[in-house]
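1. take this sequence and fold it.
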Amino acid sequence: MKKLILIDGNSVAFRAFYGLPLLSNQSGLHTNAIFGYARLLEKIIKDEAPTHFLVAFDAGKSTFRHKQYSEYKGGRQKMPPELGEQLAPIRRLIDAYGIKRYEIEEFEADDIIGTLSRQADEEAGFQTIIITGDKDLTQLASDNTVIYYTKKGISDIDLYTPEFINERYGLKPLQIIDLKGLMGDKSDNIPGVPGVGEKTALKLLDTYGTVENVLENVESVGGKKLKENLTHHKDDALMSKELATIHREVPFDFNLDDLTFSNDNEEEKYELFKELEFESLLGNMEANEAEEKISFDDERVDSLEALGGAVSLHLEVHADNYLFNPPEYIAITDGGKTFVDKIDAIGAKELETFLNSRESINVYDLKRQTGLLRQLDITFNDFTTDVMLASFLLDPSKKILDVAESTGQFDISIDSDDFHYGKGKKSKNPPHEERVSFLNSKVMAVHTVKDRMINSLKEDEMYDLWLDLEIPLSKVLAEMEIKGITVEASSLVEMEDDIQERLNEIEEKIHGFAGEAFNINSPKQLGYVLFEKLELPVIKKTKTGYSTAVDVLEQLHDKHEIIQYLLDYRTLSKLQSTYVIGLQGEIKEDSRIHTRYNQTLAQTGRLSSVEPNLQNIPIRIEEGRRIRKAFVPKDDNHVLLALDYSQIELRVLAHVTQDETMINAFTTNTDIHTKTAMEVFGVGKEDVTSEMRRNAKAVNFGIVYGISDYGLSQNLGITRKEAKTFIENYLDSFAEVKEFMKSIVQDAKRDGYVKTMMNRRRYIPDIHSRNFNARSFAERTAMNSPIQGSAADIIKLAMVEYANSEEAKKFDAELLLQIHDELVFDIPRDQVEDFIPVIKGIMEHAIEMSVPLEVEYGYGKDWYEVK
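-> A predicted model of the protein is given here:
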């Protein structure tokens, strides 16, 4: 049998957006709705095996229904920009699956779906499934058409068939429009008849069948007020029914055969999933490796002496952690001759001598190569170029996966690591000759692409950024990773015991409120306790029962004392498992944790850390801050010193905008949030309340990070209208900031990219998009990227300046960590006071601006004590 899937495009996008927490990829694009959509498509294709497929969208704000009733759908809240920016990518997603999509002026998606489902009903051998979050479409249910109604998110679904509708409402599918005619529909602003709710409407339809029959027999209807309302609002009832009726004669320029679905667009899906960073979906696919690979004409040699002076080096191990997994193979080329073999075929001393004799050494991922060499006891860290870093600068939107991904930017096509080694359950250990051949192509690709990348960097004015900042920084980071930071496991174990004791106390309290012992971590058991035993109001249900998610518990906060204990229990449990216990497993034999830094993830240029991520240790609660107690100096004669930039993004904003009010606040050491509150609320300094300052602070940082009125409303717990007013008042108060935001968008439209103070580019591909939401997101990205990127570049520059400072080298200080705007050092206790002015001077003068850079510091016996 032929199976047609019809999806209500906008409705499902809304459900996916609100059904999943906000997610975003490294480009800053929110992706939760796109991800939810992709999961739905995967499930539908797998479970239903459709032969025909279409996604219908609303074409615009005005339809033929607005001509009948101008207030149709009036009063709907404006779509959050975090969702709006995802609509264009959702369309790309649908195209990547090879699914047809359609929209047409004057009609809604409902009408498109209604027409196609009618055609399918009339044509023999078709079964139709309609997927929507709009109950209007349930009127289309028939013997061959079922409506999958998404209640919450996209996984909680009711199947509307004629039997289901009759069982639930006592109606036939077409009577759904009569129901809407009588009771109206607030979501679509369909008026209906005042005073008629669902219960009354169903009672009337049970007796009279249709709106028309109700109105013809109004004198027989019980209740004086109801009679009056039906009489006075007769026209509204008839109009409401008409508005709710799906039009099933939309003029198409295609037929059902054109909707044939084959599900053979694997390559397009794979590329889009990579761009969106949908790792779980990528894990279910295999890359299409059908493209033609380049053959290199280099000569294989058996000794290093045969190679020329300028070479490219690649040490290989098939493992992510290059600090603790020794290299297995080595490949070195001068472009004409190449040496490739197992690492044990060459002595460490011989290799170190060779490296020190080369005039230049090019690599892919300098940090990784340094870490692998160090495991061979080779201290060489004098690489001259790094094509991975060049690749990222030239296209920061591209996820850096391996050599193949980077060299592919310049049409040098080689096998990817995933293709060569396999992935997940399909991982493999290729034979020696295969590995040698693969590494030969890998090192040759790295060598061949270098000059092309350098030329492109010079053309884009980023050569100095690459050579003078990113490459030296990578050398600094390599040494930080290798050193690691001392962590006292005993301190974490003690903390684990303390937290467990606290968890036990909370558990006892919770069980006391419940009147019985139960598994707090079981949603089913917790749901029973909260909603059946304690009879708290049900907020949300899932397929398996009551939802006990955090957002649900927060809504129940004032309903019962048990809720706060449950929230505390979850917070501490997460802290315990992820950090207190998790960090213990990351401590190596040297009693240190060796986090790894990623220079090629965030398009703004900010660093991130992995295994473990030390940038995300929660410090807003005391138990989280206490984790820092375990991070200590190397011995009792040393201390940890932490220095961080104060409000660096706002200082950068003041500099690049040249806003006099902001500059004056920073140069006179006035609290910027208080100053902002004074400007926005039009009050004197003495009249600024703590709430005013809190709101001003949120707007200040919101501007820097491109927050929308929706995002600000969520942060402050206010309406979107109030949040929009805050932002507008802010921009009116800081005229130069407003002008900068305007001009930077114009620059992005002219150039296609924006730049930081050090010329780091971020490309803005959707700045000319015809889609309003995609364009709006692009404009916000253009506004905030120069600020965030410049701040990231400044602390990087400070790290490089520190490494090059002859004055700093007089001290026995070791740079251990970079946490956003903070640097952490290990230094002898008797040197710290003399070192502070030196390192503060380096950081505060890393770059000269119109406002002073201010660095705050603290030191002590552990990381906790420094703050």
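2. alpha carbons only for contacts and neighbour counts from here, please
-> OK.
3. give the full set of residues in contact with the nearest residue to Ala665 once chain neighbours are set aside.
-> Computed as Cα to Cα, 6 or more residues apart in numbering, the closest residue to Ala665 that is not its neighbour in sequence is Ile672, at 6.0 Å. Neighbour list for Ile672: 662, 665-666 [criterion: Cα atoms under 8 Å, 6 or more residues apart in numbering].
4. what's the neighbour count on the closest residue to Leu583 other than its chain neighbours?
-> Leaving aside its sequence neighbours, Leu583 sits nearest to Pro612 (Cα to Cα, 6+ apart; 7.2 Å). By other Cα atoms under 10 Å, 20 other residues sit near Pro612.
5. I'd guessed Pro612 sits against Tyr597; true?
-> No. Using Cα atoms under 8 Å, Pro612 makes no contact with Tyr597, being 9.9 Å away.
6. does the closest residue to Asp302 other than its chain neighbours sit in a helix or strand, and which one?
-> In this structure, Asp302 finds its nearest non-sequential neighbour in Phe339, 6.1 Å apart by Cα to Cα, 6+ apart. For Phe339, the element it lies in under DSSP states H and E is strand 337-342.
7. can you tell me which helices and strands the helix or strand just after that strand packs against?
-> Next along the chain after strand 337-342, taking DSSP H and E as the criterion, comes helix 348-356. Judged by 3 or more Cα pairs under 8 Å, 6 or more residues apart in numbering; DSSP states H and E, helix 348-356 is in contact with no other helix or strand.
8. ok, and for the helix or strand that comes right after helix 348-356, which residues are buried?
-> Downstream of helix 348-356, the next assigned helix or strand under DSSP H and E is strand 360-363. Buried residues in strand 360-363, defined by neighbour count with 16 or more other Cα atoms under 10 Å: 361-363.
9. quick check, nearest of these to Ile131?
-> Ranked by distance to Ile131 (Cα to Cα), those are led by Val363 at 50.9 Å.
10. to compare against the first, here's another:
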Amino acid sequence: KEKPTHIAVCFDRKKPTFRHEQYKEYKANREATPEGIIVAKPYIDRLLDSLNIQKLYMDGYEADDVIGTLAKKAEQEDFQVYMMTSDKDFAQLVSENIFMYRPGNKWSPTEVWGIKEVLEKFQIQKVPQVIDFLGMMGDSVDNIPGLPGVGKKTAQKFIAQYGSMEALLANTHEIKGKLREKVEGAKELGVLSKQLATIETHVPIAFEEDKLKIKKFNIDEVKELFDELEFKTILQRVLSVSGVEKTPTINEETTTIEADEELSSGQLDMFSVNSSEEKEKEVISKDYSTGSETEMIYSEIEKRGVCSFQLLCNNLSDFNQKIIGVSFSCEKNEAVYFPLSEKTIDLTRKILLNKNIKKIGFDIKSQIKILKKYNITEIENFFDISIAHYLLQPDMRHDIDLLAENYLGQRSMDINSVLGKGKTKRSMSELSKEKQLLFCSELTDIQLQLYSVFTAELKKLKLYDLFQSIEMPLLKVLSDMELEGISLDTEMLSDFSAELSKEIVNLERNIYEISGEEFNLSSPKQMGEILFEKMKIIEKVKKTKTGQYSTSEETLSKLKGKHPIIDHILEYRGLQKLLSTYVKALPLLIDKNTGKIHTTFNQSVAATGRLSSVTPNLQNIPIRTKKGRKMRKAFIPKNSDFEILAADYSQIELRIMASLSSDTSMLSAFNNGIDIHSATAAKVYKVEEKDVTREMRSHAKMVNFGIIYGISAFGLSQRLGIKRKEAAEIIENYFIEFPKVKEYMDLSINKARDNEFVETILGRRRYLKDINSRNGMIRAFAERNAINAPIQGSAADIIKKAMIDVQQEMKRLKLESRMLLQVHDELVFDMKKSEKEILMKIVKEKMEQTITLDVPLVVDIGFGKNWLEAH
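-> Now for the predicted structure:
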């Protein structure tokens, strides 16, 4: 938008700055750098290098100081300067030629702050008073103390009255009440705070105009990096600006715009999008609108023994959708398309039900559900492209257009360019027949080509058996579960809604009484001011990047017990979330045709191999609180002839750890039916098992599960509320008593270093490309995954195999009972009462015998008139 001619990106250095010399506690309460930023930093460096953008920094100074110095020096050379940042501290640098460029997001637009905006935002008379404002308020993020008892409004009042920090401190005798005493006792802190808040504009760094000029990109490096990060849209924008042709795509409007390295003004516009001339990828496709030649096509597909297929619908994720057309392909760059007709359905049925034909598709589960209402069921011998790629690259996205570009070097038709967006968006049925044919045929062609690539890769990496024996059979199980759905007790939910609403009102009243005033409980800003300015629950308060007090659940949870209002607020939020996310929302998801809710299970999302679910997300139904557990009472059988049965693996991840590590103590505990947490507590605390207290067992339980996730002494101390030294001793004792566990962890990490991946018991891979990173924090994150991924992934494989085994036996016996849900390590069934004995036997046997470990798998089973009773 602003068309810059020069650009630089400034960074902090790890070394202390002059501010640390002034005040040793400066930024002392900063939390560790978020893992995401640590992981992203090497990519940011590569990006800037490939774009030929200068990176600037200076030991002893912060990035703020380098920016401030460059901004002032550039202004002196008659440049107009934009500081791209949302940090309010930079407002002190704004002048007639220096502006703050605050990037927007989906909630707020981009803002440019000049002198007028700064004065309005801070309610001050001149820009330099920003420093006085910041000094008076202090900053919990940077641990700048400020003046005690002075918040935003008080700081604005003081500046309006006195004009500066110095003038205020010279006239403290005019301040009334206890605030006078506080400010007078902190005069030195006030002066120091202003110094700490001042951005240094005399850093010994040169303004080298030529080096900061926008230069030609290194296109190959940019493309390599963006391909790696899957930044498709941004890549096309950058390529169009640089003059490089975009990858051709089908059915886009052909436009030619010259994209020179430098625009007419000598500026490179990174933020515009130019359309290069594009060519259509040829897919020879025939439209058999009359349904003729279906026998000839079926014979050809049957002879080849393999074909890809694609249903065309308005919304594949809705199993009530009607089919618009179907496309098939059994030869590269060739496809046939049939609009919906009786002959189309007959051909589709013949192809898909032929067990000797390998059927290739993308998101086959959704298509199976739609096909069922056309009496096309029991499809076998299929190959799902998205799930194949999920096994090959579990951390990557699996979109068909991305796969086509990455593996075939071609871009598929952009669905948004075909259908449009927003109010102008059309449905598939509104497209011309020609566009329907092109779109559907192109997908089948891409899928057919990817099939060859992915089959070879799966076999090469020894993942083909896992794909065929677990993931493909599971796909059918999940489609059956999704179609079956689960019934809801709407009357119970209505009563529960009223009950929760009443409790929420009472909590609101209690919170207002304690705080002394009413305020918007949904406003983090108002809540922060009440808790930390008015009530002053704690002295050192964490703030967000926008300068507001942090009132997140994480922050407030750490304050539990400090004041009654905190417990009330946390309970209020918990009940509000339960009410809005589940109690009120679930009835709205009831399908009008079936009277049930139908969740969708994601088979290719969680990199660990676990399933997840959406619409609704049943994995996240709260179970740790009494009210949360009550939510399960709403899930009921289909009618009075049925009950809900729930079967849950007991401590499956710990059993897998015992088996993988071969630790004698763990194996002994599980093989002899001893409570593992009590056994662990006895060993760690060096007491007899009969002397283990509830607190000891609770601590041991946290250690047992924490070890699997690579918990640190600091993390354990936070969770248990104990000193870090005590937590470290517990972990040390644990590894002394369970030495093979430590050996397993070290071995897993070492193998991961050699291979850059780890495997589950059944061979599922999790790639850990950062395991050999020079960055300690990035490497530590990968090391934790090296320990956990084989355990969590093996648990996922076990329950997946169990689901297949149970479902096959239920179908073999033609039971009327149905599998409904899979939530973590639990399976939920709609059990016909007359089948109770046989179903419980099948479920327990198949789940416990699905795989052989060195310790027994144990399944707890319950049943009742709702999920809560059964669990």
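11. nearest residue to Asn771 of structure 1 other than its sequence neighbours?
-> In space, and not counting its chain neighbours, Asn771 of structure 1 is closest to Ala88: 6.8 Å by Cα to Cα, 6+ apart.
12. could you look up the SS state of that neighbour?
-> For Ala88 of structure 1, the assignment made with DSSP: H, G, I helix; E, B strand; the rest coil gives helix.
13. okay, now it: neighbour count?
-> Number of residues near Ala88 of structure 1 (other Cα under 10 Å) recorded here: 18.
14. residue in structure 2 paired with it?
-> Aligned counterpart of Ala88 of structure 1 in structure 2: Lys41 (TM-score structural alignment).
15. any idea how far that match is from Thr33 of structure 2?
-> In this view, Lys41 of structure 2 and Thr33 of structure 2 are 11 Å apart by Cα to Cα, to the nearest Å.
16. now the strands for the stretch 401-550 of structure 1?
-> With strands called from DSSP state E, counting those that start in this stretch, the stretch 401-550 of structure 1 shows them at 485-486, 541-542, 545-546.
17. mind checking which of these is nearest Phe701 of structure 1?
-> strand 485-486 (30.9 Å).
18. how much does the closest one stray from structure 2?
-> Strand 485-486 of structure 1, aligned to structure 2 and superposed, deviates on average by 1.9 Å (mean Cα distance after the TM-score superposition for structure 1).
19. give the aligned range of that strand in structure 2.
-> Here strand 485-486 of structure 1 aligns to structure 2 at residues 486-487, judged by TM-score structural alignment.
20. residues in contact with the matching stretch?
-> Residues from elsewhere that reach stretch 486-487 of structure 2, judged by Cα under 8 Å, 6+ apart: 595-598, 635-638, 820.
21. which one of those is nearest to Phe226 of structure 2?
-> His598 (37.2 Å).
22. how much space between the closest one and Lys476 of structure 2?
-> Taking Cα to Cα, one finds His598 of structure 2 at 15 Å from Lys476 of structure 2.
23. likewise Glu482 of structure 2?
-> 10 Å.
24. just Leu588 of structure 2 next, same as before
-> Distance of Leu588 of structure 2 to Lys476 of structure 2, computed by Cα to Cα: 27 Å.
25. who's more crowded, these two?
-> Set Leu588 of structure 2 next to Lys476 and count neighbours by other Cα under 10 Å: Lys476 wins out with 20 against 11.
26. which SSE is the nearest residue to the more buried one once chain neighbours are set aside in?
-> Excluding the flanking residues, the one nearest Lys476 of structure 2 by Cα to Cα, 6+ apart is Lys365, at 6.9 Å. Using DSSP H and E, the element containing Lys365 of structure 2 is helix 364-372.
27. average offset between that helix and structure 1?
-> By mean Cα distance after the TM-score superposition for structure 1, the fitted helix 364-372 of structure 2 averages 1.1 Å away from its aligned residues in structure 1.
28. and Asn750 of structure 2, what pairs with it in structure 1?
-> Aligned against structure 1 by TM-score structural alignment, Asn750 of structure 2 finds its counterpart in Gln746.
29. need the residues that contact the helix or strand containing its match.
-> Taking DSSP H and E as the definition, Gln746 of structure 1 sits inside helix 735-751. For helix 735-751 of structure 1, contacts defined as Cα under 8 Å, 6+ apart pick out 653-654, 656-660, 731-732, 753-754, 764, 767-768, 779, 782-783.
30. list the buried residues for that helix?
-> Buried residues in helix 735-751 of structure 1, counted by 16+ other Cα under 10 Å: 735-738, 740-741, 744-746, 748-749.
31. helix or strand right after that helix?
-> Under the assignment DSSP H and E, the closest C-terminal helix or strand after helix 735-751 of structure 1 is strand 753-755.
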